[in-house]
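Participant: prediction below, plus the sequence it came from.
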Amino acid sequence: MVDDRDDSGLPNERSRSFGRGSPGARGSRNMIQPDAVAKPPSRSTSVRNPFIVAGNAIFVILMLLAIGGYFGLRQFTTPGPLTAAKTVYVPKGSGRDEIADTLEREGVITGATTFTTGIFLLGRGKDLRAGEYAFQPNVSMYDVMKTMLEGKVIQHALTIPEGLTSQAIIDKLNQDDLLTGDAPPVPPEGSLLPDTYNYERGTTRSAMVRRMQDEQKQTVEEIWKQRAPNLPLKSPAEMVTLASIVEKETGQADERPHVASVFVNRLQKNMRLQSDPTVIYGMVGGKGRLDPTQKIDTSWKSPFNTYTNAGLPPSPIANPGRAAMEAAASPLATKDLYFVADGSGGHAFAATLDEHNKNVTRWRQLQQQGGDATPAPVADPPATPAPAVAPAPAAIPAPVGPAAA
């Protein structure tokens, strides 16, 4: 028999620990179980806040934009690729992307995308003006934008000489390749102001005509208000008609008031004007020059023939300039009724028929000697015939002077 006591007589603890249901058995099971692992600390509710999450995302985005903006700004403001001055034309109606593509294609900027992004971020994408621009070498994108925002387009000059007919002015507009669009119908004679006009490439021909008409209307009103008293002119239209005759009779500025006085004196005396340019206008209809082989026919049946018709012609015979209109409105105070070329480019004036005949004789002598017996040249001159020599019938005084169209 086996005794579960040890040598000391005490119960054997080892055997007792394996007993069924003994406390030792329960303790043994507790000893082999692993230690409990501590739970990880829970995240702060503030970290999970959607506003903070969104704020962090926005911060990152702003940082990236700032970095990109810095490098973009450097590229936007650094010197560009253009190595020499260049003229670039941006057609009207071009959008932001079209403008950028044109500038890149012409070598003014390095990248169209950088340019469009830059002007978009600056809020000026819709403010760029189309037109023709002159860019200097190494111009930056920023300076390109500034130039186009200010509309510093190239200005071209169109000079309309005094004394051109309306048909001739329309022809001149049609010959200008920088203008666009069809010209309007030929305006009335005398309704356009000859001058030098600055304009942008791409301006329409119709716009140029309207501008000339507006300038003429304003100039006529201004001069008419300052006219001399007791003029034999009933309206601004008659002033323009007289000015057109003065314009075609002389090309010397200092002679215009004197020539105007001759016609004013004739009108006051009910004398026929006998101006060769009016006859020429009636013969060619204001559409061209008189054929050099064709002589002036003072008997030509036309309402513009001031040899056969009293008073002013029915309309101007050309478009006079400001100086000619001022001369017609404020002529020189003289008693002269005649003038003829004096061989120096100007004219000899006379108050009597006898003195005029003497001037004509001297003029013909100069012709025979090979001297300069023609009037000063003016725009679009026709052939210059020799004037008839007085005396003439009482109803038709001797000619005022030679033609100077």
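Facilitator: Alright, I've got the coordinates. Residues are numbered from 1 along each chain as shown.
Participant: okay, CA-based contacts and neighbour counts for the rest of this
Facilitator: OK.
Participant: part of a helix, is Gln218?
Facilitator: Yes: assessed by DSSP: H, G, I helix; E, B strand; the rest coil, Gln218 belongs to a helix.
Participant: and it, how many neighbours?
Facilitator: 12 (other C-alpha atoms under 10 Å).
Participant: same check, this time on the one 3 residues further on
Facilitator: Neighbour count of Glu221, defined by other C-alpha under 10 Å: 11.
Participant: please enumerate the strands of the stretch 201-350 of the chain.
Facilitator: For the stretch 201-350 of the chain, strands defined by DSSP state E, counting those that start in this stretch occupy the ranges 338-341, 347-350.
Participant: packing partners for the first one?
Facilitator: This points to strand 338-341. In terms of contacts (3 or more C-alpha pairs under 8 Å, 6 or more residues apart in numbering; DSSP states H and E), strand 338-341 is packed against helix 256-268, strand 347-350, helix 353-368.
Participant: from those, which stretch is densest packed?
Facilitator: Among these, ranked by average contacts under mean count of other C-alpha atoms under 10 Å, first place goes to helix 256-268 (a mean of 24).
Participant: which secondary structure elements does that helix contact?
Facilitator: For helix 256-268, the packing partners by 3+ C-alpha pairs under 8 Å, 6+ apart come out as helix 236-249, helix 322-329, strand 338-341.
Participant: got another, please set it beside the one above:
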Amino acid sequence: MARPARSTPARRFGCVILLLGLAVAAFVGFRFVIGWTEKGPAAQDVSITVREGATLSDAAVLLKQAGAVRSADAFLTRAKVFGGSKPIKAGEFHIPAGASNSDILSILQGGKTVTRLITIPEGMPSILVHERLMANDQLTGTIPVPEEGSVLPDSYAFDKGEPRVAVLKRMQAAMDKELAQLWPGREPGLLVKTPREAVILASIVEKETAVPAERPTVAGVYYNRLRTNMMLQADPTIIYPITRGKPLGRRIRKSEIAAVNDYNTYAMVGLPKGPIANPGRLSIFAVLHPEKTRALYFVADGKGGHIFADTYQQHNENVRKWFEIRRARGEL
């Protein structure tokens, strides 16, 4: 009768090692799985910028540097196992504090990037557009002052670290596109013969009234004046050669009203040499679709708008009322 084989110390030790190995493997596997969805190490929100053409490996290194993951290699491996084949997007991404590996990959694959905007208000002159772009510390590089009237006022998205010249090109391309769309649909028989002339007149309309509903009427007044060879007599055209569109900060002097230059419409008939600001869509549209009016004059009404008049006599009475309002306010 055969005796059962006795367990030798070496065999018992081998079994222990095997069991320990299995336990370690199980623990590592458990940690690998849990590490995909457990809370991440970032104590606060972080941002990373994934450049166009960057790989998931590149993004993993950025995440590690930002403190959003514990290990770039571990994140990359888990992403390949659990994340599927959907590619990551380019752009700047906001990673919330404590985001898991799974959350982070969803963010990168979803393409919901951080939106940064720079706004150019209607009627902003190019010298101030330049200052606004140069003052934004999220942009890089330098730019010259853009040509007046070449920028379409709007809010523009940009990426952190993007060159200023690229943002400016988008602003100018938007103006070119807007003019290309609006110009063909203009009213027939307009006195402006080119898109540039339309921008010049629109820039004056823009600076003369902040009330959108008045812009077609103001445009109609200026067309009436151009048609009868009257001077436009727009105060903003006096200021532009002095400040390049920045606020004057004082009352206009008599010598400045009489100054002869390429912009002052108190000393010349017709349009000035060029735009005096960057007009918005509504002012351009108003110039291309002016109101049919007999009015030749307008003056402030004290409420933010204007009163229009067909005759000089009516206009003088409106001016008298405006001066009464200013005296009552203590402005005179």
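Facilitator: Perfect, I can see it now. Worth saying up front: this structure is predicted, and the values here are computed from it rather than measured.
Participant: let's have the helices and strands packed on helix 256-268 of the first structure in TSV, adding distance to Lys295 of the first structure and mean neighbour count.
Facilitator: Listed next are these as TSV, based on distance: least, C-alpha to C-alpha, whole Å; neighbours: other C-alpha atoms under 10 Å:
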stretch	distance to Lys295 of the first structure	mean neighbour count
helix 236-249	17	27
helix 322-329	27	26
strand 338-341	18	26
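Participant: for Ile160 of the first structure, which of the ones you listed is the nearest?
Facilitator: Of all these, helix 322-329 sits nearest to Ile160 of the first structure, with 12.3 Å by C-alpha to C-alpha.
Participant: quick check: angle from that closest one to helix 236-249?
Facilitator: Computed by axes from the mean of the first three to the mean of the last three C-alpha atoms, to 10 degrees, the angle separating helix 322-329 of the first structure from helix 236-249 equals 120 degrees.
Participant: so where in the second structure does helix 322-329 of the first structure end up aligned?
Facilitator: Using TM-score structural alignment, helix 322-329 of the first structure corresponds to residues 281-288 of the second structure.
Participant: ok, which of the helices and strands packed on helix 256-268 of the first structure comes nearest Thr102 of the first structure?
Facilitator: Among these, the nearest to Thr102 of the first structure by C-alpha to C-alpha is helix 322-329 (42.7 Å).
Participant: now that closest one on the second structure. Mean distance?
Facilitator: Compared with the second structure after fitting, helix 322-329 of the first structure deviates on average by 0.7 Å (mean C-alpha distance after the TM-score superposition for the first structure).
Participant: my read: Val218 of the second structure touches Val205, true?
Facilitator: Yes: shown here, Val218 of the second structure and Val205 form a contact pair, counting by C-alpha atoms under 8 Å, at 6.3 Å.
Participant: with distance to Gly286 of the first structure as new columns, can the helices and strands packed on strand 338-341 of the first structure be given to me in TSV?
Facilitator: Listed next are these as TSV, based on distance: least, C-alpha to C-alpha, whole Å:
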stretch	distance to Gly286 of the first structure
helix 256-268	21
strand 347-350	25
helix 353-368	29
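Participant: of all these, which one comes closest to Ala100 of the first structure?
Facilitator: For Ala100 of the first structure, the closest of these is helix 256-268, at 54.0 Å, according to C-alpha to C-alpha.
Participant: find me the equivalent region of the closest one in the second structure.
Facilitator: If you align by TM-score structural alignment, helix 256-268 of the first structure falls on residues 215-227 of the second structure.
Participant: between the helices and strands packed on strand 338-341 of the first structure, which gets nearest to Gln294 of the first structure?
Facilitator: Of all those, helix 353-368 sits nearest to Gln294 of the first structure, with 19.7 Å by C-alpha to C-alpha.
Participant: which bit of the second structure covers that closest one?
Facilitator: Counting by TM-score structural alignment, helix 353-368 of the first structure lines up with residues 312-327 of the second structure.
Participant: chain center to the matching stretch, what's the gap?
Facilitator: Relative to the centre of its chain, stretch 312-327 of the second structure is centred 40 Å away, using C-alpha atoms, centre = their mean, to the nearest Å.
Participant: doesn't Phe339 make contact with Thr352 of the first structure?
Facilitator: No: the pair Thr352 of the first structure / Phe339 is not scored as a contact, 10.3 Å apart, by C-alpha under 8 Å.
Participant: spit out the residues that contact the two alike.
Facilitator: Common neighbours of Thr352 of the first structure and Phe339, using C-alpha atoms under 8 Å, 6 or more residues apart in numbering, do not exist here.
Participant: what lines up with Asn261 of the second structure in the first structure?
Facilitator: For Asn261 of the second structure, the aligned position in the first structure is Ser302, judged by TM-score structural alignment.
Participant: I'd say Gln228 of the first structure and Ser330 touch.
Facilitator: Residue 228 of the first structure: Ala, not Gln. Yes: the criterion here is C-alpha under 8 Å, and Ala228 of the first structure meets it with Ser330 at 5.1 Å.
Participant: all set now, cheers.
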